[in-house]
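# please work out how this folds:
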Amino acid sequence: MNIIIASAGRTSSQLARKLLVQNHNVTLIESRPEVLQFVHKEIQTESIVEGNMLDLAVLESAGIKEADVLVAMSDDDQVNLLLCYIAGEYYDVRRKIARVNNSKYVWMFNEVFHVDYALDQATLIAMMIEEEISTGHMMVLLKLGKGDFSLVKEVIPAGAPVIGKELKTLNLTSVIAAILRNGEVVPPHGDTVFLENDEVIALADREGMENLARLFGSIA
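Below is the predicted model of the structure:
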């Protein structure tokens, strides 16, 4: 994919490196001399465009006409909103992602400004803490869609309520995708009996994750 990241701070540079390793075409836009001095040491020069990220000529030099994704990562919410609006309204960029610096303005980051995904850091951290409290030691392997569903892994500990029970007897609100037992994959069926130390892979929404955590004994 062709990806433009507007603002080249440390987080943006780390993101760019990860995407470049995955063979995406990544371009960083930055105008601050002190940041450019840093980023030129971190990222290959051909991936950096120097200039004002709201300047249409700079955006076009960065390849916005061919871009699949724009990530607006500046520390100014107004700039991030305007960037997403320009990308969607004038260049038809397919995905626009914006960093939210002040949570009280998160409601503005919507389809009116062509924002597809808003990265509200304070809210994300709060959600991570809440999720950790409500789902115990469950591991989230992959977020799906817009984050409504997750592929999760739970290891059944000693004394878990689910031990010795058949899958068909459980009132699950999630889908059991696989069970790993002693290094082997056990396809889940209705008569599958859960054992201690089984690694259970499931597809679940938030309610389903909490349901799994209770049954599989990771939280009291």
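# please count neighbours and contacts with C-alpha atoms only from this point.
Will do.
# center of this protein - which residue?
Centroid-nearest residue in the chain: residue 143, 6.7 Å away (criterion: C-alpha atoms, centre = their mean).
# tell me where the protein has strands.
Counting by DSSP state E, the chain has strands at residues 2-6, 25-30, 48-50, 69-72, 95-100, 117-120, 139-144, 149-155, 175-181, 184-186, 199-205.
# export those strands to JSON lines and append columns for distance to residue 215.
As requested, the strands of the chain are arranged in JSON lines below (distance: least, C-alpha to C-alpha, whole Å):
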{"stretch": "strand 2-6", "distance to residue 215": "42"}
{"stretch": "strand 25-30", "distance to residue 215": "44"}
{"stretch": "strand 48-50", "distance to residue 215": "51"}
{"stretch": "strand 69-72", "distance to residue 215": "40"}
{"stretch": "strand 95-100", "distance to residue 215": "37"}
{"stretch": "strand 117-120", "distance to residue 215": "32"}
{"stretch": "strand 139-144", "distance to residue 215": "15"}
{"stretch": "strand 149-155", "distance to residue 215": "11"}
{"stretch": "strand 175-181", "distance to residue 215": "13"}
{"stretch": "strand 184-186", "distance to residue 215": "19"}
{"stretch": "strand 199-205", "distance to residue 215": "12"}
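# among those strands, which is nearest residue 83?
With distances scored as C-alpha to C-alpha, the stretch of these nearest to residue 83 is strand 69-72 (6.6 Å).
# another for comparison:
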Amino acid sequence: MNIIILGAGRVGSVLAEHLNQEEENNITVVDNNRERLDSLLNRIDVQTVWGEASYPKTLLDAGCDKCDLMIAVSRTDEMNILACKIANKINSNATKICRVRSQEYWDYREMLDTDSHGNNTIDSFISPQRLVTRYIDRLLETPGALQSLPFANGLLRLIVVKTRTGGLLVGKKILEITHHLPEGIDTRIVAIYRKNKSIPTDGNVVIKENDEIFFIAETKHIKHMMCELRRTEEPYKKIIIAGGGIIGFRLAQDLEKKSYSVKLIEKDKYRLEAINPFLSSKTIALYGDATNPKLLLDEHINEADTFIAVTDSDECNILSSMLAKSFNTKKVMTLVNRPEYVSLLEDSQIDVAISPDQITISSILSYVRSGTANVYPLRKGVAEVLELIIPKKSPAIGKRLDELPLGEGINVGAIIRDKTNCIIAHRHIVCEVNDHVIVFVINRKLIKKVKKVFGTI
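Modelled structure (predicted):
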């Protein structure tokens, strides 16, 4: 596949690194910053074009007339939108993905999407803020989870959880799971990380406290599995949000429609005045700085179930989250843009570090991978879980899962058949055409092998 990436920033660079590892992809990155392009070339073997991404000549120099896919993730919404429209004039057959951050553009994306003849010019708009909001929503629905990733339109989820004392399975073997689950409930552990190292997931492995467990189950059965692995956490009710930007504002609007009690703290007085009329009485909007310990104590931070820091400053998010945790807030989630900060938070008291870049990249990868419905990079992008669709001529059709030459580091978690039938993966399950297969790989270098086995390349 010939792919053009507009923008060599964090998202564009990481996307290029991901996609470049797949031999069938030819990547060209466009940016007007030579230093960014040079830095990228020092790390990976891709083509680069220096110039403004929205200029027709730049797009032609990048090979837009022959590309299969163009991903616009440059520094501004306007450049992304204009570049996609010009690219459509050059090559209407190419798939065009456009990142927009502004809510105004998102609200009128249908208007931006069509030309004077009513034809679509942009195949997909991606809003990082909305993706992050949805990501946080799912975490709040699953108390105790570090990640909650949906598959098959939400029928299944991959849950990441750290085991704690009090979990029924801590100190027991994986094969004992079935003895504790109610009849009709099934699950599969696809990965275990102990002290940041992957360990086997065969039935004789004993689960220990502080293991990071990746398991797949039907969404309606998640709570039962959570009880097995850690002490049950009560549903979250009292939420404090630091930051009234697009993410904080939209999150508050979403949560107030449910049974949450929400407080939103914003230090920009004019921003607070702008959003307050659009919040219901279920949300208390407060003017102040979330890094101020007195303000947090005055608002009874110690009684909050969850503190979510989503300001536009990583430093403010980290500091306010550490303060919240020091005041015994049950769960703390922190929005972090700089990847080096995410690494620093791994062994801290902060429960969940949220990376908008990784969430955005996950959404884009689903468009790029042929025969793939969902893709989620995990553990800083080293590991990955994906939802593959078995094609008609797949060599896997008619074979049991234990007959497939997958090897170490690859785990099939589940199969979705006929769109609604969820089958947890066991060795005797036979693959059929159009099955959606959920596969976990401990290293994304194994993806090529996975795709070969299931015939998606």
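# tell me how they score on TM after superposing.
Aligned and superposed, the two chains score 0.75 in TM-score terms (TM-score structural alignment, normalised by the length of structure 1); 215 aligned residues with a C-alpha RMSD of 3.7 Å.
# for the stretch 1-150 of structure 2, which segments count as strands?
Listed in chain order, the strands of the stretch 1-150 of structure 2 (DSSP state E, counting those that start in this stretch) span 2-6, 26-31, 47-50, 69-72, 95-99, 124-126, 147-151.
# just how off-centre is the fourth one within its chain?
Mean C-alpha position of strand 69-72 of structure 2 versus that of the full chain (C-alpha atoms, centre = their mean, to the nearest Å) differs by 19 Å.
# against which helices or strands is it packed?
Using 3 or more C-alpha pairs under 8 Å, 6 or more residues apart in numbering; DSSP states H and E as the contact definition, the elements that strand 69-72 of structure 2 packs against are strand 2-6, helix 77-90, strand 95-99.
# please state the offset of the second one from the chain centre?
Going back to what we said before, that points to helix 77-90 of structure 2. Between the centre of helix 77-90 of structure 2 and the centre of its chain there are 26 Å (C-alpha atoms, centre = their mean).
# name the residues of stretch 340-352 of structure 2 that are buried.
Applying a neighbour-count criterion of 16 or more other C-alpha atoms under 10 Å, one finds 342, 345, 350, 351, 352 buried in stretch 340-352 of structure 2.
# counterpart of the last one in structure 1?
If you follow residue 352 of structure 2 across to structure 1 using TM-score structural alignment, you land on residue 117.
# setting aside sequence neighbours, what's the nearest residue to its match?
Here the nearest residue to residue 117 of structure 1 in space, its sequence neighbours aside, is residue 97; by C-alpha to C-alpha, 6 or more residues apart in numbering that works out to 4.8 Å.
# which of the strands of structure 1 sits closest to residue 78 of structure 1?
Ranking the strands of structure 1 by distance to residue 78 of structure 1, with C-alpha to C-alpha as the measure, places strand 95-100 first at 9.6 Å.
# ok, average deviation of the closest one from structure 2?
Once the two are superposed, strand 95-100 of structure 1 sits an average of 2.0 Å from its aligned residues in structure 2 (mean C-alpha distance after the TM-score superposition for structure 1).
# all helices of structure 1, in order?
Counting by DSSP state H, one finds helices in structure 1 at the ranges 10-21, 33-42, 56-61, 77-89, 121-135, 206-215.
# for the last one, packing partners?
What that stands for is helix 206-215 of structure 1. Taking 3+ C-alpha pairs under 8 Å, 6+ apart as the contact definition, the neighbouring helices and strands of helix 206-215 of structure 1 are helix 121-135, strand 149-155.
# so of these, which one's packed in deepest?
Between those, the one whose residues have the most neighbours on average, counting mean count of other C-alpha atoms under 10 Å, is strand 149-155 (a mean of 21).
# now that one against strand 139-144, angle please.
Direction vectors for strand 149-155 of structure 1 and strand 139-144, defined by axes from the mean of the first three to the mean of the last three C-alpha atoms, to 10 degrees, enclose an angle of 170 degrees.
# and strand 149-155 of structure 1, how far out from the chain's middle?
With C-alpha atoms, centre = their mean as the basis, the distance from the averaged C-alpha position of strand 149-155 of structure 1 to the chain average is 15 Å.
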